[in-house]
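have a look at this fold, sequence not included:
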């Protein structure tokens, strides 16, 4: 995992965060990775990119497992954690909540408002993310097409898009004000075509998706590390086949 230089937002460089030690961001450009890169950019926090090439098995290396025992990125190490001592955190939702508490940004302090953000964050973590991931797998990567599985997960993602579309009626953002819930959800809508969905069927979601995509910090967070990827998992190459073998059908070790 080759380190990249600290990458704070140009506009967000302040006297305070210039003095702050950069957060180490263990990352690969995927919907889960984008959540954290977008949050760091939105908050203007300095960070050092530490790529975790999941197609090459970096997530199984001993050093990374000490930070993220579930062998999944993203993860962070904040050298200025609670008590000004280092802390490592894995799971994208936990990272978003931590950064929200740390900065006081995009995560309400009011308990009622925070509960609203939390429920939509967990809606993504427990619903949209896993179901969209299964749709990707059976539509794009499964060695054999299984019509039942394709329909099952495509339909479930469609249902979830419908839930989100209704929630966004009359709102600019998922809970009314921009929050970590929006950051968590947006990246999982980016590959909507691979999920078999049409944004035109969900007009409120479509407007929100486009509105999110115009935010400068979202653009920067989304672009982070895209140059590191070579091809896709669905490619008919030896490299893609090797990556699929690493990523899919893992068992306990």
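Okay, I see it. These numbers were taken from a predicted model, which means no experiment stands behind them.

when you work out contacts or count neighbours from here on, use the C-alpha atoms and nothing else.
Fine.

residue 53 in helix, strand or coil?
Following DSSP: H, G, I helix; E, B strand; the rest coil, the label given to residue 53 is coil.

that one reaches residue 59, doesn't it?
Yes. Using C-alpha atoms under 8 Å, residue 53 makes contact with residue 59 at a distance of 7.3 Å.

more crowded one of the two?
Between residue 53 and residue 59, counting by other C-alpha atoms under 10 Å, residue 59 is the more crowded of the two (26 against 19).

secondary structure class for that one?
Going by three-state DSSP: residue 59 is helix.

wait, it touches residue 69, no?
No. At 9.3 Å, residue 59 does not count as touching residue 69 under the criterion of C-alpha under 8 Å.

one more to weigh against that first structure:
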């Protein structure tokens, strides 16, 4: 069984898409990032960067103790390697996929995430126009990278659908909110529509954390303040005493 410590964000949905494509059993363990579950000691033991997703494989290949993996790119590599699918075995194919997994982790996810963050910064935090323009432009550039990559091949790593596609897709699902015109990127648009039509992608994108929806306005002022203090402007956590 794969335990998926999860919240339904693009990073979480990368993992559920692959699990649905692999058609293997998994269990969702909710990590409510809005209220700060990711800072709890139990979660930090498997994800020391206090970010979800993370997995625990209770039945690793070859037996032995459960294996915990954090960071979505590492999770996809682990699961694809374990199941022998969606990640080529030959060295050329393997690193064709791996470099696009790294591209997503280092570029698409962070830059698109910063675009979303600075678009939501309240006015009392000062002028955000440079940051908004910077990350909007970078997001647009990254769609161009994908579009240019896909003009002569069906998938990011070549002829075969792989974890390179699965890891990138969730961050493009909100293209409209990101200010992207799909008609400007016709090769990307074809790829996006192809993936959107896959039943396993649809199932993976639809996975929830299984918790009731929460209206932020229903929270007390004290709880709202607690969450803001917990989630924003984080600094280093002190190491435990020896």
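Noted; the coordinates are in hand. What you see is a predicted model, and the numbers here were worked out from it, not measured in a lab.

got the residue ranges for the strands in the second structure?
With DSSP state E as the criterion, the second structure has strands at 2-6, 26-30, 54-57, 67-70.

which of those strands sits closest to residue 183 of the second structure?
strand 2-6 (33.0 Å; C-alpha to C-alpha).

corresponding residues in the first structure for the closest one?
Mapped onto the first structure using TM-score structural alignment, strand 2-6 of the second structure covers residues 23-27.

and what of stretch 22-35 of the second structure?
Against the first structure, stretch 22-35 of the second structure falls on residues 43-56 (TM-score structural alignment).

do stretch 70-86 of the second structure as well
Taking TM-score structural alignment, stretch 70-86 of the second structure hits residues 90-106 over in the first structure.

mind listing residues that contact that stretch?
Applying C-alpha atoms under 8 Å, 6 or more residues apart in numbering, the external contacts of stretch 90-106 of the first structure come out as 32-33, 35-36, 39, 43, 67-68, 72-76, 89, 107, 121-122, 125, 178-180, 184.

go on, stretch 51-60 of the first structure?
1-4, 25-28, 64-65, 71-73, 225, 240, 242-244, 246-247.

could you do stretch 228-238 of the first structure as well?
Taking C-alpha under 8 Å, 6+ apart as the rule, stretch 228-238 of the first structure contacts 29, 140-141, 240-241, 243-244.

now swap in stretch 23-38 of the first structure and tell me
Residues outside stretch 23-38 of the first structure that contact it (C-alpha under 8 Å, 6+ apart): 45-54, 73-79, 92, 95-96, 183-184, 186-188, 190, 217-218, 220-222, 224-226, 229.

now do that stretch: distance to the chain's middle.
Centroid separation between stretch 23-38 of the first structure and its chain, computed with C-alpha atoms, centre = their mean, to the nearest Å, is 6 Å.

ends of that stretch, how far apart?
The first residue of stretch 23-38 of the first structure is 14 Å away from its last residue (C-alpha to C-alpha, to the nearest Å).

try stretch 211-223 of the second structure
18 Å.

and residue 165 of the second structure, what's its match in the first structure?
Looks like residue 165 of the second structure aligns to residue 182 there (TM-score structural alignment).

which ones are touching that match?
With C-alpha under 8 Å, 6+ apart, residue 182 of the first structure has these contacts: 173-174.
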